[in-house]
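Chemist: Starting from these lines, generate the structure:
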Amino acid sequence: MTIATPQKDAYTLVLEAIDTGIYKPGDRLVESDLAERFGVSRTPIREALQRLETQSLLTRDGRSLIVSSLDHNQLAELYVVRAELEGLAANLAARHATPEEVRVLRDMVTDDHKLIEDPSAMAKANRRFHKQIHLSSHNRFLVQQLDLVHRSMALMATTSLAAVGRPLDALAEHDAIVTAIENSDGAAAGEALRAHISKAFVTRLKLDSGEIETFG
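Modeler: Take a look at the predicted model:
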């Protein structure tokens, strides 16, 4: 089935396919298959794969390219960096977000309650929420670094929001973050965001160990 999306380049299409779990860690990516799926020629697909390999999102296995995976140490390192950078973004958002941006964040928290039974939809909504905080920081260099971090997050085979009970907890944490931003309390917003990331990491570790169950 061909997906006609002329507005997006090949790199973005492949990256989004990894990010949304169409291609998971360990999956082999074949130029011809990708070209057919996305309705583009093989040359931009080849260039996209080379770029993703350079960014360590793809790994070479012989002559093939596969989606990279994160070991335990890499996962821990990624969450440390994410917590600090996202905490800074929330701190800055509390000081620099426009009233309209704050309103969008509040509406996201309200609307996302409709998605708590759908982990995939919640994961997409979660990415939008965090991206909005990044943008609301009004610091382009921080946004660039967070984009790099979130690309690496795509290498996780499952979302922590698949854990039973996690979506509702995550929304409560989002609410606390937005409340702090609404109150222009940078320190509280940063702390709330870092606590949110910490809890997500704990959930992921429990999922990986089989200690907690997923939906379905």
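Chemist: alpha carbons only for contacts and neighbour counts from here, please
Modeler: Will do.
Chemist: Residue 52 - how many residues pack around it?
Modeler: Using other CA atoms under 10 Å, residue 52 has 20 other residues around it.
Chemist: Can you name the residues that contact it?
Modeler: 11, 15, 58 (CA atoms under 8 Å, 6 or more residues apart in numbering).
Chemist: what about it, helix or strand, and which?
Modeler: According to DSSP states H and E, residue 52 maps onto helix 42-54.
Chemist: helices or strands next to the helix or strand just after that helix in the packing?
Modeler: Next along the chain after helix 42-54, taking DSSP H and E as the criterion, comes strand 58-61. The contact analysis (3 or more CA pairs under 8 Å, 6 or more residues apart in numbering; DSSP states H and E) places strand 58-61 against helix 42-54, strand 64-67.
Chemist: so residue 161 sits right up against residue 169, yeah?
Modeler: No - shown here, residue 161 and residue 169 do not form a contact pair, counting by CA atoms under 8 Å, at 9.4 Å.
Chemist: quick one, which of those two is more surrounded?
Modeler: residue 161 (26 against 15).
Chemist: Residue 27: which of the helices and strands packed on strand 58-61 is closest?
Modeler: With CA to CA as the criterion, residue 27 lies closest to strand 64-67 of the helices and strands packed on strand 58-61, at 5.3 Å.
Chemist: which residues touch the closest one?
Modeler: Taking contacts as CA under 8 Å, 6+ apart, the residues outside strand 64-67 that touch it are 18, 23-30, 49, 53, 57-60, 155.
Chemist: what's the farthest-apart pair in these?
Modeler: 30 and 155 (17.8 Å).
Chemist: if we can go back for a sec, now, of the contacts of residue 52, which are buried?
Modeler: Among those, those that count as buried by neighbour count (16 or more other CA atoms under 10 Å) are 11, 15, 58.
Chemist: Redo these as CSV? Include distance to residue 190.
Modeler: Formatted as CSV, the buried ones among the contacts of residue 52 follow (distance: CA to CA, whole Å):
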residue, distance to residue 190
11, 32
15, 28
58, 32
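Chemist: Here is the second sequence; please produce its structure so I can put it next to the first one:
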Amino acid sequence: MATTEKADNQPEPGTGPTERGRGENSRGSKVYRLLLERMRKGELKPGARMREDETAVELQVSRTPVREAFNRLQARGLVESTRGGWTVAEPSRAQVMELYALRAVLEGAAARFAAENATPVDLVTIDLALKAFIACPAEEQALAKANIRFHEAIYQAARNDYLLRMLEDLNDSLALLPSTTFTMPERAEGAVAEHRAMATAIAARDSDAAEAAARTHIHQARDARLRMIFCAS
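Modeler: As a prediction, this is how the structure comes out:
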């Protein structure tokens, strides 16, 4: 049986992932989640280069769980293997279009299911998230966070764990896109109206209108993203 490296057997207490094995509490899984969270927060941006040995030293684990984590991220298209290390993936324009096309379908389904399954508490949560977005300061990162909370309220109200996992995977890929569409001056005002239409349809239990409003919302976000891409070209 292969032996593990010393760092696997004698980790520094409390300094990094420490569990052994292949489950969700294994070192590899913990390293994977740490790297994924950094991508979500924008700490690891598209094009950023990473080395297994440097990451292992930083997290105080051996290279084995780091390699496992990078392989999992690669399988999801979030990183690419390059000479001497790994690089955070940079989606092409075609991939951006594919992401938004799928997002319109999934967000539409989430809104439809929310209209059908939301509890009274869910409806209150969605309404509070809407009001928080409306009252949010006109600052792009604050708007982006409030937008995520609004959508997450709808995801929870949908009551579909499989859909939730698919949306989480998709949103991890969207996190690789540079900046946020709220850098576009008109985007926040448009999103307010779009969010209100979604929340109103869900509260009215109108599943067709809820799905249509969600799809319109994502199409508008896609168009804003494309304007960002072409303006940067």
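Chemist: What does the superposition give as a TM-score?
Modeler: Here the TM-score for the pair of chains, by TM-score structural alignment, normalised by the length of structure 1, is 0.86; 207 aligned residues with a CA RMSD of 2.3 Å.
Chemist: And residue 117 of structure 2? What does it align with in structure 1?
Modeler: When structure 1 is aligned by TM-score structural alignment, residue 117 of structure 2 is paired with residue 96.
Chemist: and the closest residue to its match other than its chain neighbours, how far is that from residue 181 of structure 1?
Modeler: Ranked by CA to CA, 6 or more residues apart in numbering and with sequence neighbours excluded, the top spatial neighbour of residue 96 of structure 1 is residue 137, at 6.2 Å. The gap separating residue 137 of structure 1 from residue 181 of structure 1 is 11 Å, by CA to CA, to the nearest Å.
Chemist: Settle it for me: which of these two has more neighbours?
Modeler: The residue with more neighbours, out of residue 137 of structure 1 and residue 181, is residue 181; 28 against 22, by other CA under 10 Å.
Chemist: which residue lines up with the more buried one in structure 2?
Modeler: By TM-score structural alignment, residue 181 of structure 1 lines up with residue 202.
Chemist: Repeat that for residue 133 of structure 1.
Modeler: So, by TM-score structural alignment, residue 133 of structure 1 is matched to residue 154.
Chemist: For its match, the count of nearby residues, please.
Modeler: Neighbours around residue 154 of structure 2, by other CA under 10 Å: 26.
Chemist: Mean deviation, the strand or helix carrying it versus structure 1?
Modeler: Using DSSP H and E, residue 154 of structure 2 maps to helix 140-158. Compared with structure 1 after the fit, helix 140-158 of structure 2 shows a mean deviation of 1.8 Å (mean CA distance after the TM-score superposition for structure 1).
Chemist: elements contacting that helix?
Modeler: Using 3+ CA pairs under 8 Å, 6+ apart, the elements in contact with helix 140-158 of structure 2 are helix 93-117, helix 120-134.
Chemist: Mind listing residues that contact the shortest one?
Modeler: This points to helix 120-134 of structure 2. Under the criterion CA under 8 Å, 6+ apart, residues 143, 146-147, 149-150, 153-154, 156-157, 192, 195-196, 199, 202-203 lie in contact with helix 120-134 of structure 2.
Chemist: ok, now the first one?
Modeler: Applying CA under 8 Å, 6+ apart, the contact partners of helix 93-117 of structure 2 are 154-160, 163, 166-167, 170, 173-174, 198, 201-208, 210-216, 218-219, 222.
Chemist: Figure out how far that helix is from the centre of its chain.
Modeler: 13 Å (CA atoms, centre = their mean, to the nearest Å).
Chemist: in it, what counts as buried?
Modeler: By neighbour count with 16+ other CA under 10 Å, helix 93-117 of structure 2 contains the buried residues 96-97, 99-100, 103-104, 106-117.
Chemist: Next, the mean deviation of that helix compared to structure 1.
Modeler: Compared with structure 1 after fitting, helix 93-117 of structure 2 has a mean deviation of 0.8 Å; criterion: mean CA distance after the TM-score superposition for structure 1.
Chemist: ok so, going back, what comes up buried for the next helix or strand after the helix holding residue 154 of structure 2?
Modeler: Sequence-wise, the next helix or strand downstream of helix 140-158 of structure 2 (DSSP H and E) is helix 161-174. For helix 161-174 of structure 2, the neighbour count (16+ other CA under 10 Å) marks 163-164, 167, 170, 172-174 as buried.
Chemist: Distance to residue 57 of structure 2 added to these, as TSV?
Modeler: Converted to TSV, these look like this (distance: CA to CA, whole Å):
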residue	distance to residue 57 of structure 2
163	37
164	34
167	33
170	30
172	25
173	27
174	29
